[in-house]
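Asker: Can you look at this prediction? I've put the sequence above it.
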Amino acid sequence: MLKLSAVCLAVAALVGAPASAAPGTPAAQSQAALAASIDAPVTPYYKAGEPGATVIVVKDGKTILRKAYGMADAAGKKALTPDTVMRLGSITKQFTATAILLLAEEGKLSLEDDITRFFPDYPTHGKKITVEHLLTHTSGIQSYTGKPGYVAGMTQDMSVAAMIDGFKNDPLNFEPGADYRYNNSGYFLLGAIIEKVSGQPYATFLEQRIFTPLGMKDTAYEGHERGKAARAVGHTPADKGFAPAAPLSMTQPYAAGALVSTVDDLARWDAASAPASS
């Protein structure tokens, strides 16, 4: 299944000129050259009238390049802007992981906790599956997005419990911790753990603990947006060009992929999560 939405991309450039450069100086010229070198291969990749991308490049807190390419809505002929809100897809997972680590730091859970602490009736087939296994895609649990019939049912609104019931009885793919396999089910379970431990909905916890403190005003669980910024629509390849993407209930990607954001907010996130300088 290939779903193409306009892509939201944040890049932190770690090379180039000093962060502050007066116009016309060699440093400013170097920054302009860096921006041009990044822009050059991106521009021809996104064709006029087709789904596009937004890009931001930041070095030492200074924006080097902030630009939109292509369309936010190809059928409606609406161009992207750098302010356009887009689905993040699996970039959502890093926010889910951070929320889990915040709860662990507060002593409300341990990465070594067996998931049966949170889901007492979860059939682990006699194996110990930990929070860390969920975080690192090493649980062996089958990914619900790879199951037969998933695409046919992805428009249905589902409760968290019903979604978990849909995959929890599947046999494990491998012994927990013995292998790595990218897994949306693990991150769905992590979202449910966040809700159980914090006593808040997943969307509210992320908003209050991550997005609002960092000034990420356009980042939210889709359907829980706080701002009114324009949104990009999804696209999928068609015989001639692109067609609107099939509908997807955002109750299904949940903590594995339901967030929306902008490149400006992702740059704020990148700056906040970068290691402190020594």
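Answerer: The structure has been received and is ready for your questions.
Asker: alpha carbons only for contacts and neighbour counts from here, please
Answerer: Fine.
Asker: can you give me the helices in the stretch 51-200 of the chain?
Answerer: Ranges of helices in the stretch 51-200 of the chain, per DSSP state H, counting those that start in this stretch, are 92-105, 131-135, 160-165, 184-198.
Asker: Can you list the buried residues in the first one?
Answerer: Counting neighbours by 16 or more other Cα atoms under 10 Å, one finds that the buried residues in helix 92-105 are 92-93, 95-97, 99-103.
Asker: which residues in the stretch 1-150 of the chain form strands?
Answerer: Taking DSSP state E, counting those that start in this stretch, the strands of the stretch 1-150 of the chain run over residues 4-5, 7-12, 53-59, 62-69, 71-73, 78-79, 86-87.
Asker: Tell me which of those approaches Tyr221 most closely.
Answerer: Tyr221 lies closest, by Cα to Cα, to one member of the strands of the stretch 1-150 of the chain: strand 86-87, at 9.3 Å.
Asker: so what secondary structure elements neighbour the closest one?
Answerer: Of the remaining helices and strands, those touching strand 86-87 by 3 or more Cα pairs under 8 Å, 6 or more residues apart in numbering; DSSP states H and E are strand 7-12, strand 259-261.
Asker: what's the most buried one of those strands?
Answerer: strand 259-261 (a mean of 25; mean count of other Cα atoms under 10 Å).
Asker: in whichever helix or strand comes after that one, what counts as buried?
Answerer: Next along the chain after strand 259-261, taking DSSP states H and E as the criterion, comes helix 263-273. Within helix 263-273, the residues that qualify as buried are 263-269, 271, counting by 16+ other Cα under 10 Å.
Asker: and if you look at stretch 50-70?
Answerer: Neighbour count says stretch 50-70 has 50-60, 63-70 buried, by 16+ other Cα under 10 Å.
Asker: got another, please set it beside the one above:
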Amino acid sequence: MMRFNFFLSFLTVFFGGNQSFSQSPDMLIKEFMNEGKVPGVFVAVVKNDSVLFEKAYGIADIVKGTPVTNKTCMELGSISKAFTDEAILYLYYKHLLDLDDPITKYLPDAPSRWSVITIRNLMDHTSGIREYLSDPRFMADAIFNSSALDETANFFLNRISTDSMVRMFYSLPLEFSPGATWSYSNPGYYLLGKIGERVSGKNFFDLVNEVLFVPLKMSQTKANELASAEGCLLQGYFQSDRDDMKPSRVLTSNYAFSAGAWATSGQDMINYIKSIHLKTLPSDNEGYDWRNYNPEKILPFTYHLGRFYSSYHGKHIFLHNGGTPGFSSSWIYVKEDTISIIVLANRQDYAPIDPLAWNILAWYDSSLYFPTDTLNGVEERKYERMIYNIVKAIQENKPFPKGLSEPLRMLMESESGRSIWKWIFERGFPKTNYCVDTEIIGKTKAYRFRLPLNSKVEYRLTAIINEKNELAQLLWW
């Protein structure tokens, strides 16, 4: 199965059907581990600067039987994109770069067609640069899913330089004009790291350590291979075709770089979350508060400074997940409640890590619980039919129905867009859906759906309708 990013799922896959709200966090975590054969998990819930829940489960290494603790490290994947943005903002506030500079100012050997791409485009995933993990030249399928790497895959994982990776990126096509729509792009975040190095004159990992980890006392957060060499990194695992768990390889910094090559401990993530709650991130010292972000344009997803952004019944929510060949992670922050959760697991790309995080948060704040009762109004049924037709179009590779906004249509019809949705539905395409919730959000309206696959598995999504009555966003929560 191709990995399109370091675990970004556009739909959340829920296992166990309609989980009971009466289940405690401990019960939810144990069920999650049993269902997915997950060896080890760390979970923490933090409100303000107090830890409401913190517990490590299972084992760090199946062979050695060593336990997971709050000081053992796991690969973080794409959650660490926010670390990259902190470094870029640091350089911005030092007047060493401008977010609206063309990236060719710092990458002069880049193709001329990239001259219209800005640093801000890279940070918001609006550059148009196609995802490199979907390009077979980069051997992602072998790296994420093979016990034995051939010579080419081993070269990409262990020997290729970051400069060579960037030169290969230069041949990736632009799927749309920068800013016209949105599409998740790991190459964009990889390029941000190279820009950071060229502007600062420092190694990217040293730069982030100086800017972020030292001030926040995140001493165990390191590049994946360094954490492994120091004995801190847990063994990661992936599920083989025979349904057994196989040990994974370390996702090296030359392959993932500033798009997601950090390993961290549960304790370090608690420190990071507290800094978010207390507004003591380095960027907070400059007076800009990303927590008050209000997008001017409705693109298929709202992404700002390494975090997805949404709203749920008056609550502003920032979130991200991450995944590497042997690890999965999920982070959610609810601004109004000043509450966050971090979940780390040493099992590759296990989609139910996101609903686990949501369900644990709902235990502490019932207003976050996803509804179950079906709504049967005219508008609800109208959008149920639209969602059904979209799923069929993905499954059968047919044109999408009318009623999509132009930015969303551009994403859905792109090669990356169709491929990602087929990846999301790899467990099967749902044949029905039902609306369970609606909400007015400014000039838009949200419709939330459950899409059951069978008695044990369901997908969930939110459809955002803009003021032109167009479907403008499809969100996985």
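Answerer: Looks like it came in fine. If you're wondering where the values come from, they're calculated on a predicted model, not measured in any experiment.
Asker: State the pair within the buried residues of helix 263-273 of the first structure that is farthest apart.
Answerer: Val263 and Ala271 (12.1 Å).
Asker: picking that back up, using CSV, lay out the buried residues of helix 92-105 of the first structure together with distance to Leu134 of the first structure.
Answerer: As requested, those are exported to CSV (distance: Cα to Cα, whole Å):
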residue, distance to Leu134 of the first structure
Thr92, 15
Lys93, 11
Phe95, 14
Thr96, 11
Ala97, 10
Ala99, 13
Ile100, 11
Leu101, 13
Leu102, 16
Leu103, 15
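Asker: Which position in the second structure pairs with Ala256 of the first structure?
Answerer: Taking TM-score structural alignment, Ala256 of the first structure has Ala259 as its aligned residue in the second structure.
Asker: Near its match, how many other residues are there?
Answerer: Per other Cα atoms under 10 Å, the neighbour tally for Ala259 of the second structure reads 28.
Asker: Now distance to Val160 of the first structure too, for the strands of the stretch 1-150 of the first structure, in TSV please.
Answerer: Listed next are those as TSV, based on distance: least, Cα to Cα, whole Å:
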stretch	distance to Val160 of the first structure
strand 4-5	25
strand 7-12	27
strand 53-59	31
strand 62-69	35
strand 71-73	30
strand 78-79	35
strand 86-87	20
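Asker: Of all these, which one is nearest Tyr46 of the first structure?
Answerer: Here strand 62-69 is closest among these (Cα to Cα), at 6.3 Å.
Asker: once the structures are aligned, where does that closest one end up in the second structure?
Answerer: By TM-score structural alignment, strand 62-69 of the first structure lines up with residues 50-57 in the second structure.
Asker: contacts for the matching stretch?
Answerer: 40-46, 67-70 (Cα atoms under 8 Å, 6 or more residues apart in numbering).
Asker: if we can go back for a sec, among the strands of the stretch 1-150 of the first structure, which comes closest to Gly153 of the first structure?
Answerer: strand 4-5 (18.9 Å).
Asker: What count of nearby residues applies to the alignment partner in the second structure of Gly199 of the first structure?
Answerer: Using TM-score structural alignment, the equivalent of Gly199 of the first structure in the second structure is Gly201. For Gly201 of the second structure, the neighbour count with other Cα under 10 Å is 10.
Asker: cool, Gly107 of the first structure as well?
Answerer: Neighbours of Gly107 of the first structure using other Cα under 10 Å come to 9.
Asker: which position in the second structure aligns with it?
Answerer: When the second structure is aligned by TM-score structural alignment, Gly107 of the first structure is paired with His95.
Asker: and the helices of the stretch 51-200 of the first structure as a markdown table, adding distance to Ala40 of the first structure?
Answerer: Shown next, in a markdown table, are the helices of the stretch 51-200 of the first structure (distance: least, Cα to Cα, whole Å):
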| stretch | distance to Ala40 of the first structure |
| --- | --- |
| helix 92-105 | 29 |
| helix 131-135 | 37 |
| helix 160-165 | 44 |
| helix 184-198 | 35 |
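Asker: Between the ones you listed, which one is closest to Ala178 of the first structure.
Answerer: Here helix 131-135 is closest among the helices of the stretch 51-200 of the first structure (Cα to Cα), at 9.9 Å.
Asker: Read off where the closest one ends up in the second structure.
Answerer: Mapped onto the second structure using TM-score structural alignment, helix 131-135 of the first structure spans residues 119-123.
Asker: and that stretch, how far from the first structure on average?
Answerer: Comparison of stretch 119-123 of the second structure with the first structure after fitting gives an average deviation of 0.3 Å (mean Cα distance after the TM-score superposition for the first structure).
Asker: what sits up against that stretch?
Answerer: Looking at what lies outside stretch 119-123 of the second structure - Cα under 8 Å, 6+ apart - the contacts are 85, 98-103, 127, 178-179, 185, 188-189, 191-192, 304-306.
Asker: Can you tell me which of these are classed as buried?
Answerer: Buried, going by 16+ other Cα under 10 Å: 85, 98-99, 101-103, 127, 178-179, 185, 188-189, 191-192, 304-306, out of the contacts of stretch 119-123 of the second structure.
Asker: Give me the neighbour count for the aligned residue in the second structure for Pro171 of the first structure.
Answerer: Under the alignment (TM-score structural alignment), Pro171 of the first structure pairs with Pro173 in the second structure. For Pro173 of the second structure, the number of neighbouring residues by other Cα under 10 Å comes to 13.
Asker: ok, now Ala162 of the first structure?
Answerer: 10.
Asker: Please report the distance of it from Asp113 of the first structure.
Answerer: 23 Å (Cα to Cα, to the nearest Å).
Asker: and of the buried residues of helix 92-105 of the first structure, the nearest to Asp121 of the first structure?
Answerer: Distances from Asp121 of the first structure to the buried residues of helix 92-105 of the first structure, taken by Cα to Cα, are shortest for Ile100, at 21.3 Å.
Asker: show me the contacts for the closest one.
Answerer: 190, 194.
Asker: what's the spacing between it and Asp270 of the first structure?
Answerer: Distance, Ile100 of the first structure to Asp270 of the first structure, using Cα to Cα: 18 Å.
Asker: and what of Pro176 of the first structure?
Answerer: 31 Å.
Asker: How about the contacts made by Asn184 of the first structure?
Answerer: 143-145, 253, 256.
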